[in-house]
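Participant: what follows is a predicted structure for the sequence shown.
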Amino acid sequence: MSNNTNKILTALAAGIAIGGILGILFAPDKGENTRKKIADNSKKLSDSILDTVKEGKNKISGLKHNLRDRAESLKESVEEFAS
């Protein structure tokens, strides 16, 4: 992924995490329950982000292979035409 894409995904994930934590902290509940909610939601968020990143990498890899195949096909067509 490009550097800008990584920055955007990181900022998005941080914003979601901070918003979720603030929402939990300001909700009326016992401290023990709040800490458990934060831990549970942090794990879910982490898993979700990792899944999204893996999916993005797979899509980019597929696009890269597709582009490479098309470039090779175009190269072969040009070579045949030039012959």
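Facilitator: On my side now, so go ahead. Every value quoted in this text rests on a predicted model; they were computed, and no experiment measured them.
Participant: only C-alpha atoms from now on, for both contacts and neighbour counts.
Facilitator: OK.
Participant: spatially central residue for this protein, please.
Facilitator: Nearest to the geometric centre of the chain sits residue 53, at 3.0 Å (Cα atoms, centre = their mean).
Participant: second one coming, line it up with the first:
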Amino acid sequence: MSKENSNSGFAFIAGLVVGAAVGALAGLLFAPQSGEETRKQLGDKTKEVADELLDKFDELKESMTDVIDGVKRGTAETIE
């Protein structure tokens, strides 16, 4: 994986976190509902964002594993 792709993955995750935080804050400010409902909704949204982040992290980890395996193969072939 190139440095550009690695940075792109990080930028996506950072954007996802910031976007979720801004969306949650806007929802709280403009929500015409009780505090209990708002807290439940915020908890649900937090879990949803956390699950998405874990999925993206797993994808990034898998990509990095593939890159490392490719480098190992290339190095082994060069040595032989």
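Facilitator: Everything's here; your move. On a predicted model such as this, the values are computed, not experimentally measured, just so you know.
Participant: circling back: any idea which element the equivalent of the residue nearest to the centre of the first structure over in the second structure lies in?
Facilitator: Applying TM-score structural alignment, one finds that residue 53 of the first structure aligns to residue 57 in the second structure. Assigned by DSSP states H and E, residue 57 of the second structure falls within helix 35-79.
Participant: what's the mean distance for that helix versus the first structure?
Facilitator: By mean Cα distance after the TM-score superposition for the first structure, the fitted helix 35-79 of the second structure averages 1.1 Å away from its aligned residues in the first structure.
Participant: pull the distance from that helix to the chain's centre.
Facilitator: Put simply, helix 35-79 of the second structure sits 6 Å off its chain's centre (Cα atoms, centre = their mean, to the nearest Å).
Participant: what is it packed up against?
Facilitator: Here helix 35-79 of the second structure touches helix 3-30, going by 3 or more Cα pairs under 8 Å, 6 or more residues apart in numbering; DSSP states H and E.
Participant: report the buried residues of the helix it packs on.
Facilitator: For helix 3-30 of the second structure, burial by neighbour count (16 or more other Cα atoms under 10 Å) applies to 9, 13, 17, 20, 24, 28.
Participant: one more: stretch 26-36 of the first structure?
Facilitator: So for stretch 26-36 of the first structure, counting by 16+ other Cα under 10 Å, buried means residue 34.
Participant: so it aligns onto which residues of the second structure?
Facilitator: Under TM-score structural alignment, the match for stretch 26-36 of the first structure is residues 30-40.
Participant: and that stretch, end to end?
Facilitator: End-to-end span of stretch 30-40 of the second structure (Cα to Cα, to the nearest Å): 16 Å.
Participant: roughly how far does residue 59 of the second structure sit from residue 12 of the second structure?
Facilitator: The value you get for residue 59 of the second structure to residue 12 of the second structure, if Cα to Cα is used, is 12 Å.
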